[in-house]
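In: Below: sequence and its predicted model.
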Amino acid sequence: MSALAQDVLWSPLADPAVLALAPSPDFLSFEPSTALAAPAVYRDSPQGSHAVHDSGIATQILLLPGGKASRPLAALIPLDSQTLGRVEALVRFWRAYHKRPVPPDTRMTTQQRRRLRLMIRTADGRANGASYRDIATAFYGTERITSNPWKTSALRDTVISLVKGGAAMIGGGYLQLLRHRRRS
C-alpha cells in the first residue's frame, strides 16, 4: 500500500488532538451514551487500539484497554499544558459526529500554513539542486528579482529563511505543528 494511501497514526504524546476514549462509567450521565460507528481498521499498540474515525473530519482515536466502539465511551483528557488543545479536538470531533458546523483547527493560522507550504517547496527545491536565486525567481518572478541587487535583496533573505525553516521542519520541527503555541 502506498504511503500516501495510509492513515498516519500518532501517539497522544506527539499529537494532543488524538482522542483517548475509555469505557464510560454509568454514573456520569442521565442519558445513555451513544456508541460510535466502528472505524474499519484498528492498529493495536501497548497504549490501546488506534483508528481514524471519519465523521466529516478525520479524527484519530485511541480506544484505551477495555474500550469498544460498540459500547458507550468517555473521553479522557489529562489536565496538563495541552488540555485546551485536547478539549478543542474533542469539540471538533463531537460537532462533526453530530453533523453540526465544525470550528476550524486553530493550531496553525492561515499565514503559518502558507509559510509552511513555502518552506517545504524551498526545501524541495534545494534538495533538487536549485539555488536561492532560482527559488526566488520561481516564487516572485524574474522581474522582481532583477530589480534589486541580489546580494542585498530582502527576497534573498526571505528565501534563505524559508530554506532554513524547511530544513528544521524536515529535521523534526514538524512535530510542533501538532501543538498549540503557548503564550509566555
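Out: Okay, I see it. Numbering: from 1, shown residues only.
In: going forward, measure contacts between C-alpha atoms and count neighbours the same way
Out: Fine.
In: Could I get the full set of helices for the protein?
Out: Secondary structure of the chain (DSSP state H): helices at 83-97, 110-127, 132-140, 142-146, 154-170.
In: I'd like the ones you listed laid out as CSV, including mean neighbour count and distance to residue 77.
Out: Formatted as CSV, the helices of the chain follow (neighbours: other C-alpha atoms under 10 Å; distance: least, C-alpha to C-alpha, whole Å):
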stretch, mean neighbour count, distance to residue 77
helix 83-97, 19, 7
helix 110-127, 16, 27
helix 132-140, 17, 43
helix 142-146, 13, 51
helix 154-170, 18, 28
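In: would TSV of those with distance to residue 33 be doable?
Out: Converted to TSV, the helices of the chain look like this (distance: least, C-alpha to C-alpha, whole Å):
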stretch	distance to residue 33
helix 83-97	12
helix 110-127	36
helix 132-140	52
helix 142-146	60
helix 154-170	41
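In: of these, which approaches residue 180 most closely?
Out: With C-alpha to C-alpha as the measure, helix 83-97 is the member of these nearest residue 180 (6.4 Å).
In: quick one: contacts of that closest one?
Out: Outside helix 83-97, the residues that touch it by C-alpha atoms under 8 Å, 6 or more residues apart in numbering are 16-19, 55-57, 59, 75, 77, 101-105, 179-180.
In: hmm, try it at 6 Å
Out: If you take C-alpha atoms under 6 Å, 6 or more residues apart in numbering as the criterion, helix 83-97 is touched by 16, 17, 55, 56, 102.
In: go on, stretch 136-156?
Out: Stretch 136-156 is contacted from outside by no residue at all, using C-alpha under 6 Å, 6+ apart.
In: what about stretch 127-146, how long is it end to end?
Out: 24 Å (C-alpha to C-alpha, to the nearest Å).
In: take the one below as the second:
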Amino acid sequence: MFWSADADTSAVLLTQSPITLPTAGNLSSDLRDPAARSDDQGEHMLLAAGNQTIRLVRLAGVPPGTPLAALVPLDIDGFDRIEAIDRLLRGLLGRTVPNDRRLTQQQKRRHRFMLQATDGRIDGATYRDIAGVIFGVDRVASEPWKTSALRDATSALVKDGLAMIAGGYRALLRHRRRA
C-alpha cells in the first residue's frame, strides 16, 4: 500500500531536472523498481537502502529515463523531505543510511500496547484483563483496581488505540516536530 505523497512526508518527490543543471553524474538511472505502481500522483517506487526502504514518487508527467531532481516544497514538511532526500542520496552513494526517526522506541512500544489493548477490548476483554496482559498479572493484583494507576493507563491505551483506528494512524507518517 502506498500513502499519498502529502500524507507521507518521508516520500521523496522526484521531478524532471531543470535544464540549467548538468545531467552528467545524475543518479536517476539507479532508480528502478520492477514492482513500481502508477496512479494519478505518479510512479511510486521503493528503494532498498541498507536495512531500510526509501519511498520515491516520480511525479506524473515526468518521462522515464530523464535526469531527475528532488522536490522540496517550502512548507512545514520541508525538513522531513530534506531528511528523506539525505537518506536517498546516502543510499545511492553507498553510504550508511541513518534510521528514519519518526518514532522513538518508547513510542513504538506504546503504539503496540495501544493496539493490543484495543484489540483485547474489541474482543470483549475487561480493562483489568488487558492490564494483566500488558503490565503483568502480579503487578495489577498488587494494588486496589478501582484506584490503580494501571487502570487509568489501560483506559487511556484503549481510548488512544480507538482514535488511532479511527484515522489517527496517519500521524505516524509525519515526523515529530520540536516545539
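Out: Nice, thanks for sending it over. These figures come from a predicted structure and were not determined experimentally.
In: With both chains overlaid, what TM-score comes out?
Out: The TM-score (TM-score structural alignment, normalised by the length of structure 2) is 0.90; 176 aligned residues with a C-alpha RMSD of 1.7 Å.
In: Redo the contacts of helix 83-97 of structure 1 as CSV? Include distance to residue 70 of structure 1 and neighbour count.
Out: As requested, those are exported to CSV (distance: C-alpha to C-alpha, whole Å; neighbours: other C-alpha atoms under 10 Å):
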residue, distance to residue 70 of structure 1, neighbour count
16, 24, 24
17, 22, 28
55, 16, 17
56, 19, 16
102, 24, 16
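In: what residue of structure 2 takes the place of residue 141 of structure 1?
Out: In structure 2, the residue paired with residue 141 of structure 1 is residue 136, using TM-score structural alignment.
In: next one: residue 176 of structure 1
Out: Counting by TM-score structural alignment, residue 176 of structure 1 lines up with residue 171 in structure 2.
In: Same question for residue 44 of structure 1.
Out: Counting by TM-score structural alignment, residue 44 of structure 1 lines up with residue 38 in structure 2.
In: and that match, how far is that from residue 127 of structure 2?
Out: From residue 38 of structure 2 across to residue 127 of structure 2, the span is 44 Å (C-alpha to C-alpha).
In: can you check residue 154 of structure 2 too?
Out: Distance, residue 154 of structure 2 to residue 127 of structure 2, by C-alpha to C-alpha: 6 Å.
In: now residue 108 of structure 2
Out: To residue 127 of structure 2, residue 108 of structure 2 is 21 Å away according to C-alpha to C-alpha.
In: Kindly report the same for residue 72 of structure 2.
Out: Look at residue 72 of structure 2 and residue 127 of structure 2: by C-alpha to C-alpha, they are 46 Å apart.
In: go on, residue 99 of structure 2?
Out: Distance, residue 99 of structure 2 to residue 127 of structure 2, by C-alpha to C-alpha: 35 Å.
In: can you check residue 109 of structure 2 too?
Out: For residue 109 of structure 2, the distance to residue 127 of structure 2 - C-alpha to C-alpha - is 19 Å.
In: same check, this time on residue 139 of structure 2
Out: Where residue 127 of structure 2 is concerned, residue 139 of structure 2 sits at a distance of 14 Å (C-alpha to C-alpha).
In: Residue 119 of structure 2 now?
Out: Between residue 119 of structure 2 and residue 127 of structure 2 the computed distance is 12 Å (C-alpha to C-alpha).
In: ditto for residue 70 of structure 2
Out: 48 Å.
In: next one: residue 94 of structure 2
Out: 49 Å.
In: Over to residue 35 of structure 2?
Out: 44 Å.
In: Same question for residue 34 of structure 2.
Out: For residue 34 of structure 2, the distance to residue 127 of structure 2 equals 47 Å [C-alpha to C-alpha].
In: on that earlier part again, residues near the match of residue 141 of structure 1, how many?
Out: By other C-alpha atoms under 10 Å, 12 other residues sit near residue 136 of structure 2.
In: Where in structure 1 does stretch 95-112 of structure 2 fall?
Out: Under TM-score structural alignment, stretch 95-112 of structure 2 corresponds to residues 100-117 of structure 1.
In: For that stretch, measure first residue to last.
Out: Using C-alpha to C-alpha, the two ends of stretch 100-117 of structure 1 sit 30 Å apart.
In: what separates it from the chain centre, distance-wise?
Out: Taking C-alpha atoms, centre = their mean, to the nearest Å, one finds stretch 100-117 of structure 1 lying 10 Å from the centre of the chain it belongs to.
In: And for stretch 157-166 of structure 1?
Out: Distance, centroid of stretch 157-166 of structure 1 to centroid of chain: 22 Å (C-alpha atoms, centre = their mean).
In: Give me the contact list for it.
Out: Residues outside stretch 157-166 of structure 1 that contact it (C-alpha under 6 Å, 6+ apart) are 119, 120, 122, 123.
In: rerun at 10 Å
Out: 115-126, 131-136, 139, 150-151, 154-156, 167-171, 173-174 (C-alpha atoms under 10 Å, 6 or more residues apart in numbering).
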